[in-house]
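Participant: need a 3D model of the following:
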Amino acid sequence: MADKIRLLPDLVANQIAAGEVVNRPASVVKEMMENAIDAGAHTVKVNYRDGGKDLIQIVDDGCGMSPIDARMAFDRHATSKITSVDDIYSLNTFGFRGEALASIAAVAQVELRTRQEGDEVGTCTEINGGQFAGQSPVMCPVGSQFFVRNLFYNVPARRRFLDKSTTSAAQIKSEFQRVALCNPQVAFELYANDAPVYALAAASLAGRIVDVVGRHIKQNLLEVDADTSIARIGGYIGRPAAAKRRNGEQYLFVNGRYFKSSYLTSAILKAYEKLIPESSSPSYFLYLTIDPSRIDVNVHPQKTEVKFADEEAVWQIINAAVRETLAKTGAVPLMDFDREGAVEIPVLTKGAVYGEPRAMSNSDYNPFREEYIDPTAPDPNVDFAGFDVPFGDGGQTLSDSAGG
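Facilitator: Predicted coordinates for the structure are as follows:
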């Protein structure tokens, strides 16, 4: 009987991978923007046409690439981010699989213009449908310029099922906002069909939130800041009065990476319990900093799901930090606002034994003892005769007036 199992060609494998990594134009924008951040860019510009199906252009002023790197960057599993499997559990970069550029190039016509600082000329590399089309010297500024044209042109079945241009435009804008909120130190620009949409200068975190979301949120931001041995949490939450029924102003980041978690979101909503209507949702922009070895971002190809080694503890930290911030506004009671010598937020751990403070009482306390009596107070055994307070010009007192 003939053998039936065979290896897929690289081109087919890359096209299949593209269905998971870059399943829509917004995914291309996300991957390319994150590559620009990893390259140390201070300015990133994004332009798209026809919802990203016709063109996606990403320009950055990062470190650029050599001619050899520019060619190898489109090979599957080629990356500069990691060298061993252990590096996956101590990541300080966005990308690490080496799949994004190979997947994009497999389903589009890609042109890369790049130059490193110190090189006299740059390099222009062209890849069409996963096939190397050529490489030549070119004049260009330091950094990288990616042109992704005709996305899924060689996979017509996939191209037919792409979202409408308006829907794709909204998805691209959403991905742009997430990356911009995560990197306030970087300037970003977004163009739709060559028309400007965003022009974000480098700013503080609060300034970036206002620039991205809108000025209406400025007066509703409450700062969150908590530091524990497990995680540090910072950022901003919205005032309870500003909660909305439909709210898209909800962002969670861990180690500079956007992620989704219904479990950790419940920690935030629990802190707002009974402060907002059940049908409303608060705004939040929370940034977690955790030891990279305590999280796993290699869960989903799009890297929006993250596994936490201390998930229950992180839930408690987020809930306590949000409650503390709300308490400072008077929304929930809190006795002591003094940050001097603040006690670390406790974390409940299964099997651990915790010591509770002993209750203190004064058995000698008696409120009816003579030393508690005010000597200036009136004698309760004498009938009240009015107040001896002078009034008027005649020198009379209130008691004289009462006596008639």
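
Participant: alpha carbons only for contacts and neighbour counts from here, please
Facilitator: OK.

Participant: contact partners for residue 71?
Facilitator: Taking CA atoms under 8 Å, 6 or more residues apart in numbering, we find residue 71 in contact with 125, 135.

Participant: so which strand or helix has it?
Facilitator: Taking DSSP states H and E as the criterion, residue 71 maps to helix 67-72.

Participant: any idea which helix or strand comes after that helix?
Facilitator: Following helix 67-72 in sequence, per DSSP H and E, is helix 100-106.

Participant: check which helices and strands that following helix sits against.
Facilitator: Other elements packing on helix 100-106 under the criterion 3 or more CA pairs under 8 Å, 6 or more residues apart in numbering; DSSP states H and E are helix 10-21, strand 122-128.

Participant: highest mean neighbour count out of these?
Facilitator: A comparison of the helices and strands packed on helix 100-106 by mean neighbour count, using mean count of other CA atoms under 10 Å, puts strand 122-128 on top with a mean of 22.

Participant: and this one, please, so the two structures can be compared:
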Amino acid sequence: MTVKITIQDVLDAKERIRGTVLETPCQRSSQLAEYTGFDTWCKLEFLQRTGSFKERGASNALALLSDEQKRRGVIAASAGNHALALAYHGQRLGVDVKVVMPTFAPMIKISTCRSFDAEVILHGTSFGEAVQQAHEIGEAEGRQYVHGFDDPPIIAGQGTMGLEILEQVPDVDAVVIPIGGAGLIAGTALAIKSQRPEVKVIGVEPINACCYMDALNAGKPVKIAAKPTLADGLAVHTVGDNAFELARDLIDKVVTVTESEIALAILRLVEREKSVVEGSGAASLAACIAGKLPELEGKKVVLALCGGNIDPSILSRIIEVGLAADGRIIRFTARISDRPGGLAEFAKVIAKAGASIKDITHDRTFAGPDVSAVHVQCKIETSSHEHIERVYQSLREHKIPFRPVEIEAETLSAYH
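Facilitator: Predicted coordinates:
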């Protein structure tokens, strides 16, 4: 049975967490507006102490615990951000925190969580397995289980972001919010629609983990087989019951984004906003720059950039995926002469097309029976998709056989 959550719960949560959670800036971005086509504002939730919006719900939920529950401690399952928020505010309030993370959780989130004195248990290759383990430990140790996106105090706490957006951008036309388990968008939509029902609330899911859209199609939360995604914080197997019941009548539209679109959004934020935002947080921008929301052209739109805990070990690789999606890096194999001067002639063709060779590798072993030829694997720096076509056309004009090799963001996401 679902629990009814009201706007009063959100208003009470705002007062309860006041001074414990940062009221993050919501600032205009003329840089991103060039790509989105609308008046773009960014709610910078990645500036929270633990790097995500999750602090709002965690602070509210822990403050509502009874003295006995605080003494026994709490437990949660999380891919990272909920665990971080719970650990940080648990340390602040003197509540013992234990978290179960799936084995694919980013190392930065694991190590930071431990730095807040929380006990971290790595278990399971899926979020569902981590949840099951957390429940078993909680029952055995008498700990209160704090659901990352479906506990009513969590949803009410997340809704305080919506209250802040209305205060900071009172004439906002639409708010775009990433969806994982739907706790953030449910609470935020409740806050916004209760005061400004005409404001559009739009959700964004990674195409590899679209549990909310599947729930809409089924009319109830359903379990999905989520694939690896750069938006690891959104990769849950089912939307929350309470969150779905609340959100389904408040959300105006939901769209999905691909892995390459997420990578490009991360790149845009690094280059244009000088901000490092994780895939989950960048999903809202991904939908906008991919042209998924044309009805917002010319409108005043707030993007929830809701997390910044990206794993540094793969950030450079994600940026390269973004560069590839933006037409600024290409990779191909070509067959060129292995005689003296062959490589120099090939380099001249590339240079004449205005491109730069970043990396090149010779493959003589599998180049075929013609010993006068060699295969080269090249990574070339270009300026746009149109520039790529000019490079390829130059290769054709000089009768150099080549084969493009695509960078698959879906493959990269498996390492996240």
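
Participant: overlay the chains and give the TM-score.
Facilitator: The TM-score (TM-score structural alignment, normalised by the length of the first structure) is 0.26; 195 aligned residues with a CA RMSD of 7.6 Å.

Participant: coming back round to it: buried set for the helix holding residue 71 of the first structure?
Facilitator: Neighbour counts using 16 or more other CA atoms under 10 Å place 67, 70, 71 of helix 67-72 of the first structure among the buried residues.

Participant: of the residues you listed, closest to residue 205 of the first structure?
Facilitator: residue 70 (33.5 Å; CA to CA).

Participant: nearest spatial neighbour of the closest one, skipping sequence neighbours?
Facilitator: residue 125 (6.8 Å; CA to CA, 6 or more residues apart in numbering).

Participant: before we move on, what about residue 321 of the first structure?
Facilitator: residue 226 (6.0 Å).

Participant: Three-state assignment for that neighbour, please.
Facilitator: Following DSSP: H, G, I helix; E, B strand; the rest coil, the label given to residue 226 of the first structure is strand.

Participant: next helix or strand past the helix or strand containing residue 396 of the second structure?
Facilitator: Assigned by DSSP H and E, residue 396 of the second structure belongs to helix 385-397. Counting by DSSP H and E, the element after helix 385-397 of the second structure in chain order, helix or strand, is strand 402-404.

Participant: buried stuff in the next helix or strand after that following strand?
Facilitator: Per DSSP H and E, the first helix or strand lying C-terminal to strand 402-404 of the second structure is helix 409-413. Buried residues in helix 409-413 of the second structure, defined by neighbour count with 16+ other CA under 10 Å: 409, 410, 412, 413.

Participant: now, which of these sits nearest residue 90 of the second structure?
Facilitator: Among the buried residues of helix 409-413 of the second structure, and counting by CA to CA, the member closest to residue 90 of the second structure is residue 413, at 31.2 Å.

Participant: the residue nearest to residue 70 of the first structure contacts residue 138, correct?
Facilitator: No: Residue 125 of the first structure is beyond contact range of residue 138, at 9.7 Å (criterion: CA atoms under 8 Å).

Participant: mutual contacts of those two, please.
Facilitator: With CA under 8 Å, 6+ apart, residue 125 of the first structure and residue 138 have common neighbours residue 113.

Participant: how about the strands in the stretch 201-350 of the second structure?
Facilitator: 253-257, 300-305, 329-337 (DSSP state E, counting those that start in this stretch).

Participant: rebuild those as CSV, extending it with mean neighbour count and distance to residue 55 of the second structure.
Facilitator: Below are these laid out as CSV (neighbours: other CA atoms under 10 Å; distance: least, CA to CA, whole Å):
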stretch, mean neighbour count, distance to residue 55 of the second structure
strand 253-257, 19, 25
strand 300-305, 25, 14
strand 329-337, 20, 38
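
Participant: between these, which one is nearest to residue 60 of the second structure?
Facilitator: strand 300-305 (20.0 Å).

Participant: could you say what helices and strands that closest one packs with?
Facilitator: strand 39-44, strand 174-178, helix 279-289.

Participant: return the most buried member of those.
Facilitator: helix 279-289 (a mean of 29).
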